[in-house]
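Participant: just the structure for this:
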Amino acid sequence: MRFAISYQPAVHGADPARLTAFAQHAEACGFEGIYLPEHVAMYPGAVVGPMEIPPTTPFLDPLDCLAFVASVTSRLLLGTGVLLLPYHHPVTLAKRVATVDVLSGGRLRLLTVGVGALPGEAAAVGVDFATRGRRADEAMDVLRLLWSGEPVTHAGEFYPLTDVYSYPLPHKGLPIHVGGSSRAAARRAGRRGDGYFAGGLLAPDERARQFEAARAAAVEAGRDPDALEYTRWGSADLTESQVAAFAAQGVTRIVVNGSLADLSAFAKRFGLS
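Facilitator: Next comes the predicted model:
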């Protein structure tokens, strides 16, 4: 089992010194990587799951933050949890992601994308909320084409391209994980992704069905279902028996939230450092 941490702006704020301390502490504790979430634009009444998000929550740009984190760490893997793919043009995003990966020495291994859940956020960036799934599918395909190093000609619904190159290329290829809380997200992970990062508010039986849906979609696409990584959220007070139960469900990585003291205790309990 691998363990990573998440830096939540709603909890930790946008203080660069705090982000530095958090990332360096996680690395010293032996955690595999750090994730940052994304919201491009907020508005009053925005609700994700059971929670209303204050519109003034300081959501930092995750890719800019990961470049910053890379400059103050040496081993920590970098991830997004999740980057809202339909709200980014894949040509621009391919350049930004590859830049972070190259400058970090190939540490952007945990890029996780999702489709977004807030109609007002889609409207703020001029995206039809109903098209976000199709946009995400096409964007994933375009990103991989651009990172192939070959000229890209693509006749897509949203992102038509003719003889386009995007350099520099990622350091060693670049995995794309898919995050979400729906079976559509799970199927997207199986068809196109390198892993599935399941949402946190799912009943156990629905979790199992979604992971099986991801594996089935991989088989249908001619891909190896056993190659899919399976990431889940976990609390900082997880016990060894609970982690063993995660592993029995096929989970390969657990992402935890908490204070610096929580992370220290977790790392000590599982012998990470």
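Participant: please count neighbours and contacts with C-alpha atoms only from this point.
Facilitator: Noted.
Participant: now do the strands in the stretch 51-200 of the chain.
Facilitator: 51-52, 77-80, 83-84, 112-114, 152-154, 161-164, 177-180, 195-198 (DSSP state E, counting those that start in this stretch).
Participant: quick check: closest non-adjacent residue to the residue most central in space within the chain.
Facilitator: Nearest residue to the geometric centre of the chain (C-alpha atoms, centre = their mean): residue 112, 2.3 Å. In this structure, residue 112 finds its nearest non-sequential neighbour in residue 177, 4.4 Å apart by C-alpha to C-alpha, 6 or more residues apart in numbering.
Participant: ok so, going back, distance-wise, check the residue nearest to the centre of the chain relative to residue 31.
Facilitator: Per C-alpha to C-alpha, to the nearest Å, residue 112 is found 18 Å from residue 31.
Participant: what does residue 248 give?
Facilitator: Separation of residue 248 from residue 31 (C-alpha to C-alpha) stands at 21 Å.
Participant: the more surrounded of these two?
Facilitator: Using other C-alpha atoms under 10 Å as the criterion, residue 248 and residue 31 rank with residue 31 on top: 24 against 10.
Participant: can I assume the more buried one is in contact with residue 1?
Facilitator: No: with contact taken as C-alpha atoms under 8 Å, residue 31 and residue 1 are classed as non-touching, separated by 11.2 Å.
Participant: now do the buried residues in the helix ranked longest in the chain.
Facilitator: For the chain, the longest helix by residue count, based on DSSP state H, is helix 204-220. Residues of helix 204-220 classed as buried by neighbour count (16 or more other C-alpha atoms under 10 Å): 207, 210-218.
Participant: now swap in stretch 120-131 and tell me
Facilitator: Within stretch 120-131, the residues that count as buried by 16+ other C-alpha under 10 Å are 120-122, 127, 129.
Participant: quick one: which of these is nearest to residue 264?
Facilitator: The shortest approach to residue 264 among those belongs to residue 121, at 35.8 Å (C-alpha to C-alpha).
Participant: ok, that closest one - contacts?
Facilitator: 39-43 (C-alpha atoms under 8 Å, 6 or more residues apart in numbering).
Participant: dump the strands of the stretch 51-200 of the chain to TSV, plus distance to residue 264.
Facilitator: Formatted as TSV, these follow (distance: least, C-alpha to C-alpha, whole Å):
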stretch	distance to residue 264
strand 51-52	28
strand 77-80	18
strand 83-84	27
strand 112-114	25
strand 152-154	46
strand 161-164	47
strand 177-180	27
strand 195-198	24
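Participant: deepest-packed of those, please.
Facilitator: Stretch with highest mean neighbour count among the strands of the stretch 51-200 of the chain: strand 177-180 (a mean of 28; mean count of other C-alpha atoms under 10 Å).
Participant: which outside residues touch that one?
Facilitator: Taking C-alpha under 8 Å, 6+ apart as the rule, strand 177-180 contacts 81-82, 110-115, 185-186, 188-189, 193-199.
Participant: please give me the structure for this one as well, since I'd like to look at both together:
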Amino acid sequence: MKFGTTYSTAAYGADPDRIADYARHAEECGFESLYVPEHIVLYPGAKYGPFDLPTSLPYADPLDLLGFVAAATQRILLGTGVLLLPYHHPVILAKRLATIDVLSRGRMRLLTVGLGTLQGEARAVGVDFASRGRRADEAIDVLRLLWGGGEEGVGFAGEFFAFEELCSFPKPSGVAQLPIHVGGSSRAAARRAGRRGDGYFPGGALDARERAVQWELARSAAAEAGRDPESLEYTRWGAIDMGEEDVERLAAQGVTRIVVSPAAVEPDAQRDELSAFAKRFALLDAAAT
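Facilitator: Sure thing, here's the model as predicted:
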């Protein structure tokens, strides 16, 4: 099992010293990865499920934030949970992601993309909310095409994106493609993960039966697309106070990575929670092997 953690500037603030300290401590504890979320804009009336989102929440740009984290750390992998893919142009995004991967020496490896649920966010960037699934599918294809293309250039003709003979350099560090995981809480997201993704990271507000259905959908969609279901990674949220039995239960469901977030808000208490979790599951020993 792999273990990651998450840092949200919306919850903890965008103080650079605090972010760097959190990331370095997570790395020192042996956590595999650090995830950050995204919201491009907020507005009065925006909601996450039944909860209002205060308009002053300081959601930092996730890729800029990960570039900062990369400079403050040495080993920890960089992830998004989730990047709102329909609201990014994939030609620009391919360059930004490859650049972070090169400058971090190959650590931009847990890109997780989703569609977003705020209609006002889609309007703000000129995207038809109803089309965002199709747009995301095309964007995934464009990203991989550009990363894999050579000096002769590549072309694409789709519903949303079209170009000819484009060359995108630098390439990701040491790999032909960056992994792309799919996040979400819908069966459509699970199918997208199977057809196009390297892994699935479902949302937290699902019951056990729906989780099982979605994971099986992801695996069956992969098989139908001629892909190997066994190669899909399965990431889930976990609790900072979870025990060995909880991890064993998730492992039995096929989970390959658990991402936890401190319950505390104060930095010292967060450090203590991360340290206790790392000691409980011997993360430093696992990182050394």
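Participant: sorry, back to before: so what's the residue nearest to the centre of structure 1 up against?
Facilitator: Per C-alpha under 8 Å, 6+ apart, neighbours of residue 112 of structure 1: 79-83, 176-179, 197.
Participant: which position in structure 2 aligns with it?
Facilitator: Mapped onto structure 2 by TM-score structural alignment, residue 112 of structure 1 lines up with residue 112.
Participant: kindly report the same for residue 205 of structure 1.
Facilitator: So, by TM-score structural alignment, residue 205 of structure 1 is matched to residue 209.
Participant: ok, residue 240 of structure 1 next?
Facilitator: Under TM-score structural alignment, residue 240 of structure 1 pairs with residue 244 in structure 2.
Participant: ok, how many other residues are close to the nearest residue to that match once chain neighbours are set aside?
Facilitator: Once flanking residues are discounted, residue 244 of structure 2 sits nearest to residue 281: 7.7 Å by C-alpha to C-alpha, 6+ apart. When neighbours are counted by other C-alpha under 10 Å, residue 281 of structure 2 registers 16.
Participant: with the one 4 residues further on instead?
Facilitator: Neighbouring residues of residue 285 of structure 2 were enumerated by other C-alpha under 10 Å; the total is 12.
Participant: so it lies in a helix, does it not?
Facilitator: Yes: counting by DSSP: H, G, I helix; E, B strand; the rest coil, residue 285 of structure 2 is found in a helix.
Participant: roughly how far apart are it and residue 249 of structure 2?
Facilitator: As judged by C-alpha to C-alpha, residue 285 of structure 2 and residue 249 of structure 2 stand 22 Å apart.
Participant: over to residue 139 of structure 2?
Facilitator: According to C-alpha to C-alpha, residue 139 of structure 2 and residue 249 of structure 2 sit 35 Å apart.
Participant: the more surrounded of those two?
Facilitator: Using other C-alpha under 10 Å, the more surrounded residue of residue 139 of structure 2 and residue 249 is residue 139, with 24 against 11.
Participant: now do the contacts for that one.
Facilitator: Counting by C-alpha under 8 Å, 6+ apart, residue 139 of structure 2 has contacts 85-86, 89-90, 161.
Participant: with residue 74 of structure 1 as the reference, measure out to the spatially closest residue to residue 142 of structure 1 that is not a sequence neighbour.
Facilitator: Using C-alpha to C-alpha, 6+ apart and skipping the chain neighbours, the partner closest in space to residue 142 of structure 1 is residue 90 (6.5 Å). Note on residue 90 of structure 1: its distance to residue 74 of structure 1, by C-alpha to C-alpha, is 28 Å.
Participant: likewise for residue 175 of structure 1?
Facilitator: Using C-alpha to C-alpha, we find residue 175 of structure 1 at a distance of 20 Å from residue 74 of structure 1.
Participant: now do residue 64 of structure 1
Facilitator: Computed as C-alpha to C-alpha, the residue 64 of structure 1 to residue 74 of structure 1 distance reads 17 Å.
Participant: how much space between the closest residue to residue 13 of structure 1 other than its chain neighbours and residue 166 of structure 1?
Facilitator: Spatially, and ignoring its direct neighbours in sequence, residue 13 of structure 1 is nearest to residue 58 (6.3 Å; C-alpha to C-alpha, 6+ apart). Distance, residue 58 of structure 1 to residue 166 of structure 1, by C-alpha to C-alpha: 31 Å.
Participant: likewise for residue 174 of structure 1?
Facilitator: Counting by C-alpha to C-alpha - residue 174 of structure 1 and residue 166 of structure 1 are separated by 14 Å.
Participant: could you do residue 223 of structure 1 as well?
Facilitator: Separation of residue 223 of structure 1 from residue 166 of structure 1 (C-alpha to C-alpha): 26 Å.
Participant: who has more neighbours, these two?
Facilitator: Counted by other C-alpha under 10 Å, residue 223 of structure 1 and residue 166 do not tie: residue 166 has more neighbours, with 19 against 16.
Participant: wait, residue 97 of structure 1 sits on residue 65?
Facilitator: No: counting by C-alpha under 8 Å, residue 65 is not a contact partner of residue 97 of structure 1; they are 11.9 Å apart.
Participant: do a quick rundown of the helices in structure 1.
Facilitator: 9-12, 16-29, 62-72, 90-103, 119-124, 132-146, 183-192, 204-220, 240-248, 260-270.
Participant: closest one to residue 48 of structure 1 among those helices?
Facilitator: Closest of the helices of structure 1 to residue 48 of structure 1 is helix 119-124, at 11.0 Å (criterion: C-alpha to C-alpha).
Participant: right, and residue 85 of structure 1 touches residue 114 too?
Facilitator: Yes: between residue 85 of structure 1 and residue 114 a contact is recorded at 5.9 Å, counting by C-alpha under 8 Å.
Participant: which neighbours do the two share?
Facilitator: Common neighbours of residue 85 of structure 1 and residue 114, using C-alpha under 8 Å, 6+ apart, are residue 136.
Participant: contacting residues for residue 7 of structure 1?
Facilitator: 19, 22, 34-37, 257.
Participant: residue 98 of structure 2 too?
Facilitator: With contacts defined as C-alpha under 8 Å, 6+ apart, residue 98 of structure 2 is in contact with 108, 147, 169-173, 178.
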